[in-house]
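[1] what follows is a predicted protein model with its sequence.
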Amino acid sequence: METKKVWLVTGASKGLGLTLVKKLLENGYRVAATSRNAHSLVEAIGVASGSFLPLEVSLTDDDAVKAAIDKIVMHFGKIDVVVNNAGYGQLGTLEELSDAETKENFDVNVFAPLNVVRHAMPYLRSQKSGNIFNIASVGGIFGSFAGWGVYCATKFAMAGFTEALAEEAKEFGIHATVVYPGYFRTDFLTAGSLKTPKSAIQEYAAARQSEQAHLNDINGNQPNDPEKAADVLIAISEEENPPVHLLLGSDAYDMLQNKIELITKDAEQWKEYTVSTGY
């Protein structure tokens, strides 16, 4: 009987990552999971075994990521599926977020998953197979949310590098998918996972209203089930030709349609200028 695939899931101590790891283990897959605190993984899932490897990794440390991936291959013999799930939400308008706050969000949401890709690819290339899921957000499709510009920019970046990765990796039999979840009922919108600006400017009424709505009203009332999202990711990993773009949630689908309509409207309205630049 074929041995089930080995998965690497980052940011696995809570939210969608934790749900996915539990479901994978229930279904007989072998899983390496990372968190900033290995104790939280052991507490939530269990100790290291033949099917589970908890790892404490600072994903923004390139050397630490390489060491972790080498350790996974030593433990399980290979890696088949990589899920770049770790990340956090950063609220704040472009004016009020500091350089440090902005760079930190990019470090965790963009440069950390690039570290994982960089060091997983040699193993995936050598075996001529694999899947990489980069978990972005509907904010990686549609950025018209006051107070979410930096966060959306990190997710737009993830979408962009995943599109390129899909082209680079396909000649090796490796599939790359950018995942755009809508609102899922996890702890993403809790104070521990969603950062607010250190120096808020109260004049930004729309941003402040969005901040309060996400922390107080939307949190706990999200329309999507993380258990079902985990089922979808597992199913997609077994597809022969998985998509480059995967939306999760009817709200994500609706936002895509809104984005298409907005871009098309602008393109058509200003087409005379657009096509006027040729020689």
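    Cool, got the structure.
[2] switch to C-alpha atoms for all contacts and neighbour counts from now on
    Fine.
[3] roughly how far apart are G77 and F142?
    40 Å (C-alpha to C-alpha, to the nearest Å).
[4] which of those two has more residues huddled nearby?
    Between G77 and F142, counting by other C-alpha atoms under 10 Å, F142 is the more crowded of the two (19 against 10).
[5] hmm, the more buried one is touching M255, no?
    Yes: at 6.7 Å, F142 counts as touching M255 under the criterion of C-alpha atoms under 8 Å.
[6] so which helix or strand takes in the residue nearest to K14 when sequence neighbours are not counted?
    Spatial nearest neighbour of K14, chain neighbours left out: D187 (7.5 Å); criterion: C-alpha to C-alpha, 6 or more residues apart in numbering. Using DSSP states H and E, D187 maps to neither a helix nor a strand.
[7] hmm, D187 is touching G15, no?
    Yes: assessed by C-alpha under 8 Å, D187 is found in contact with G15 at 5.8 Å.
[8] so for these two, which sits in the more crowded spot?
    Remark: of D187 and G15, G15 carries more neighbours, 18 against 15, as counted by other C-alpha under 10 Å.
[9] my read: the more buried one touches Y183, true?
    No: G15 is not in contact with Y183 according to C-alpha under 8 Å; the separation is 11.9 Å.
[10] all strands of the stretch 101-250 of the chain, in order?
    130-135, 174-181, 194-195, 245-248 (DSSP state E, counting those that start in this stretch).
[11] out of those, flag the one nearest N37.
    strand 194-195 (18.1 Å; C-alpha to C-alpha).
[12] what residues does the closest one touch?
    For strand 194-195, contacts defined as C-alpha atoms under 8 Å, 6 or more residues apart in numbering pick out 88-91, 188.
[13] same check on stretch 111-131?
    Contacts of stretch 111-131 (C-alpha under 8 Å, 6+ apart): 59-62, 65-66, 69, 78-82, 84, 86, 134, 169, 172-177, 237.
[14] make a ChimeraX selection of the buried ones in these.
    Command for ChimeraX, covering only those of the contacts of stretch 111-131 found buried under the criterion 16 or more other C-alpha atoms under 10 Å:
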select :59,60,62,65,66,69,78,79,80,81,82,84,86,134,169,174,175,176,177,237
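[15] and I236, how far from K259?
    From I236 to K259 the distance is 25 Å (C-alpha to C-alpha).
[16] should've said Q90
    Counting by C-alpha to C-alpha, the gap from Q90 to K259 is 22 Å.
[17] alright, now check it against this:
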Amino acid sequence: MGLTSGRVALISGAGRGIGAAVAKTLFDAGWSVSLGMRRPQMPDWAASAPQRVHCFAYEASDPECAVGWADEVMARFGRIDALIANAGVMIPKTAVEISDAEMAQLLEINVQAPRRLAASCWEPLAASGRGRVVLLGSLSGKRVKSPGSGSYAVSKFAVVGLAHALRHAGFDRGIRAVAVCPGFVATDMAAGLTDRPAEALTQPEDLARVINLLIDLPNEASVAEFCVNCQLEESY
């Protein structure tokens, strides 16, 4: 029999960075968590309640992975209450110099993969009465700040649009979707993109606290977009 006590969240890209921080934060808050990782490994913090942690070999570019993951989580826990679609890639090329294959990869992993995950989890999310979908967008999905971030921005603008589309698709069934749009976060990805020291960037743990709050809000306090920045910009 599946474990059905407590809420259950799927987190993609949970092996490091933002995803790992979200997984630990939700676990500490009492959630059962399923960790989508390219190389599944039980984290040390799971030792206190390993029955509440599930690891899955998730490959965002594999269309079959989403259904298999959702099915495995339902067999293990019997419910899905939240999806945090965090896995993503960045290709630092302009919209002119990027190849068709590279652009297709950006859209496949950053847009299609979270859409497939949401679709695979949709019915269990609706059954929960307060299903939550968090898509990790970016401030690059709100503005284009440099030529080299242009192609990435195209994919992240699409992620923000996807969050709004899912919000409309599921609102009447109690599903709330939100695009979380951070600027530079102290992760491996940001390390190669900014000269700012890690301590001057948004910390993954702080972003995880934001996500924990967003998915804990009631249906009547729906947030469509949440922007987070480590520096002052004109609008963000």
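    Everything's here; your move. Since the structure is predicted, the reported quantities are computational estimates derived from the model, not experimental observations.
[18] out of the contacts of strand 194-195 of structure 1, who's nearest G28 of structure 1?
    Closest to G28 of structure 1, out of all of these and judged by C-alpha to C-alpha, is F188, at 27.2 Å.
[19] residues contacting the closest one?
    So F188 of structure 1 contacts 15, 88-89, 194 (C-alpha under 8 Å, 6+ apart).
[20] kindly report the same for T102 of structure 1.
    T102 of structure 1 touches V150, counting by C-alpha under 8 Å, 6+ apart.
[21] hmm, 10 Å instead?
    Taking C-alpha atoms under 10 Å, 6 or more residues apart in numbering, we find T102 of structure 1 in contact with 90, 92, 94, 149-151, 154, 197.
[22] before we move on, what about A46 of structure 2?
    23-24, 27-28, 33, 52-54.
[23] which of these are buried?
    Buried by 16+ other C-alpha under 10 Å: 23-24, 27, 33, 52-54, out of these.
[24] which of those sit farthest apart?
    K24 and H54 (12.5 Å).
[25] joint contacts of those two?
    With C-alpha under 10 Å, 6+ apart as the test, K24 of structure 2 and H54 both reach 33, 46.
[26] can you put the strands of the stretch 101-250 of structure 1 in TSV and add distance to S35 of structure 1?
    Formatted as TSV, the strands of the stretch 101-250 of structure 1 follow (distance: least, C-alpha to C-alpha, whole Å):
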stretch	distance to S35 of structure 1
strand 130-135	16
strand 174-181	20
strand 194-195	17
strand 245-248	24
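[27] tell me which of these sits nearest to V6 of structure 1.
    strand 130-135 (9.8 Å).
[28] which parts of structure 1 are helices?
    15-26, 38-44, 62-76, 99-106, 112-127, 149-169, 205-212, 226-237, 250-269, 271-274 (DSSP state H).
[29] make CSV from those and add distance to P243 of structure 1 to it.
    Listed next are the helices of structure 1 as CSV, based on distance: least, C-alpha to C-alpha, whole Å:
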stretch, distance to P243 of structure 1
helix 15-26, 19
helix 38-44, 30
helix 62-76, 25
helix 99-106, 25
helix 112-127, 18
helix 149-169, 10
helix 205-212, 32
helix 226-237, 8
helix 250-269, 15
helix 271-274, 31
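[30] measure F156 of structure 1 to Q209 of structure 1 for me?
    F156 of structure 1 is 23 Å from Q209 of structure 1, by C-alpha to C-alpha.
[31] which one's more surrounded, those two?
    Taking other C-alpha under 10 Å, F156 of structure 1 and Q209 do not tie; F156 has more neighbours (21 against 12).
[32] for that one, which non-adjacent residue is spatially closest?
    According to C-alpha to C-alpha, 6+ apart, the nearest residue to F156 of structure 1 is G140 (4.2 Å).
[33] do I have it right that the one you found meets F161?
    No: between G140 of structure 1 and F161 there is no contact under C-alpha atoms under 10 Å: 11.7 Å.
[34] overlap in contacts of these two?
    What both G140 of structure 1 and F161 touch, as defined by C-alpha under 10 Å, 6+ apart, is the set 155, 178.
[35] what about those two, which has more around it?
    Each of G140 of structure 1 and F161 has its neighbours counted (other C-alpha under 10 Å); G140 has more, 22 against 16.
[36] show me what contacts that one?
    So G140 of structure 1 contacts 151-160, 178-181 (C-alpha under 10 Å, 6+ apart).
[37] one more: L91 of structure 1?
    By C-alpha under 10 Å, 6+ apart, the neighbours of L91 of structure 1 are 97, 101, 146-152, 194-198, 200, 207-208, 210-211, 214.
[38] filter those down to the buried ones, PyMOL style.
    Remark: buried members of the contacts of L91 of structure 1, expressed as a PyMOL selection using 16+ other C-alpha under 10 Å:
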select buried, resi 97+101+146+147+148+149+150+151+152+194+195+196+197+200+207+208+210+211+214
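[39] residue nearest the centroid of structure 1?
    By C-alpha atoms, centre = their mean, structure 1 has its centre lying nearest to I135, at 2.1 Å.
[40] thinking that one is in contact with F156, fair?
    No: if you go by C-alpha under 10 Å, I135 of structure 1 and F156 don't touch, sitting 11.2 Å apart.
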